[in-house]
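Visitor: Okay, structure incoming, though there's no sequence with it:
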């Protein structure tokens, strides 16, 4: 089921957590920040919206690094109900797509809940003070990758954040598969 997150709550403070990465190490969210900010991206392995743009996510994360913006991806889906999103499959997915950033497993779903993540992909772009400045889409792609010349919304917004500390006022929400929450006990 498709979900659309709310638009940016400017100034909302980033939340730190330490989670296991597919590289076998523990990573803190704040430890991934660059000197000009960070993007925290909630993704997963099975979502057709993520699969359609994963090469663009990897490209833009690399390009943002040159702007001093760090990047971290987090999977929070219920792997019991969605085995394709298991930690082992996260390792395979990251390797297959040549991730140049940490891919972390939020098994307890506490980080996704703290951020109010709604879908995959869901992007949270913070400035160097770790205040939210962007919560929008990667680009206009949906379940299929759009044309190669699509406006790079996330990259352009985070370049602006890196240079000015402030995100664009006009943002278009991301769309994707809903986070697959575990059933309450």
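Guide: Everything's here; your move. Just so we're clear, the structure is a prediction, and the values are computed from it rather than from any experiment.

Visitor: make it CA atoms for all contacts and neighbour counts henceforth
Guide: OK.

Visitor: packing partners for the longest helix belonging to the chain?
Guide: In the chain, taking DSSP state H as the definition, the longest helix is helix 48-65. Packed against helix 48-65 by the contact rule (3 or more CA pairs under 8 Å, 6 or more residues apart in numbering; DSSP states H and E) you find strand 69-75, helix 153-164, strand 176-178.

Visitor: another structure for you, compare them:
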């Protein structure tokens, strides 16, 4: 019995050592994390979140080439990203699906997806899910809006119906951006982000 308990303890310790390092969940008002980490965009350009931020802030969205929720939100993503950029808010979509990197989430596949979607904003590879871990992001698409001072103003979904655009009642991210631009406090600064799970390497 003691030997079995010993081996079970060793296995538990070994397993825990392979779990991704999670940071404290970001709360509204938190500073933009990992702002100076070098990231590779699908254009081949190296960027940082700090460098991508516009005069009025930064929108970071955790995305994917293959997630069904991402696909259901493609039109909404286009609209919200265009709205952000028109108002001097930088946009970065982050692909943290490391466990799928050898296939449909490869850098080449990201380039192809970005081209099909006519991305006019950054779409970057998150090596070892460094950003996902720092943001405590777990779903696709999951959105983080930062103000001009790099403080988190909103985190959550694009709206209240990620699975079906026909039943949207509250455009959460749109509202947050508009309030931010108006110099107001964001009324709903945290919301759920139903979607695919980010596939980290164990």
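Guide: Received, thanks. Given the structure is predicted, the values throughout are model-derived calculations rather than measurements.

Visitor: what's the TM-score here?
Guide: TM-score of the superposed chains, computed with TM-score structural alignment, normalised by the length of structure 1, equals 0.87; 177 aligned residues with a CA RMSD of 2.2 Å.

Visitor: Adding distance to residue 97 of structure 1 and mean neighbour count, write the helices and strands packed on helix 48-65 of structure 1 out as TSV.
Guide: Formatted as TSV, the helices and strands packed on helix 48-65 of structure 1 follow (distance: least, CA to CA, whole Å; neighbours: other CA atoms under 10 Å):
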stretch	distance to residue 97 of structure 1	mean neighbour count
strand 69-75	13	26
helix 153-164	19	21
strand 176-178	19	22
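
Visitor: Do a quick rundown of the helices in structure 2.
Guide: Assigned helices in structure 2, in chain order: 2-17, 49-52, 68-72, 74-86, 107-116, 130-135, 172-181 (criterion: DSSP H).

Visitor: Out of those, which gets nearest to residue 40 of structure 2?
Guide: For the helices of structure 2, distance to residue 40 of structure 2 was read as CA to CA. The smallest value, 9.3 Å, belongs to helix 107-116.

Visitor: That closest one - contacts with which helices or strands?
Guide: Contacts of helix 107-116 of structure 2 with other secondary structure elements, assessed using 3+ CA pairs under 8 Å, 6+ apart, are made with strand 122-125.

Visitor: Residues contacting the strand it packs on, please?
Guide: Contacting residues not belonging to strand 122-125 of structure 2 are listed as 39-42, 91-96, 107, 110, 114 [CA atoms under 8 Å, 6 or more residues apart in numbering].

Visitor: count of residues packed around the equivalent of residue 115 of structure 2 over in structure 1?
Guide: With the correspondence set by TM-score structural alignment, residue 115 of structure 2 lines up against residue 95 in structure 1. Residue crowding around residue 95 of structure 1 was assessed by other CA atoms under 10 Å; the count is 13.

Visitor: What of residue 202 of structure 2?
Guide: Around residue 202 of structure 2 there are 12 other residues, counting by other CA under 10 Å.

Visitor: gap between it and residue 195 of structure 2?
Guide: From residue 202 of structure 2 over to residue 195 of structure 2 the distance is 20 Å, taken as CA to CA, to the nearest Å.

Visitor: and residue 75 of structure 1, how far is that from residue 11 of structure 1?
Guide: In this view, residue 75 of structure 1 and residue 11 of structure 1 are 24 Å apart by CA to CA.

Visitor: show me what contacts the residue sitting nearest the centre point of structure 2?
Guide: When structure 2 is reduced to its mean C-alpha position, the closest residue under CA atoms, centre = their mean turns out to be residue 62, at 2.2 Å. For residue 62 of structure 2, the contact set (CA under 8 Å, 6+ apart) comprises 93, 94, 95, 96, 132, 137, 139, 140, 141, 142, 143.

Visitor: Please say which position in structure 1 the fourth one maps to.
Guide: In the superposition onto structure 1, residue 96 of structure 2 corresponds to residue 76 when matched by TM-score structural alignment.

Visitor: show me the contacts for the closest residue to its match other than its chain neighbours.
Guide: Of all residues beyond its chain neighbours, the one nearest residue 76 of structure 1 is residue 106 (4.7 Å), with distances taken as CA to CA, 6 or more residues apart in numbering. When the contact criterion is CA under 8 Å, 6+ apart, the partners of residue 106 of structure 1 are 19, 20, 74, 75, 76, 77, 112.
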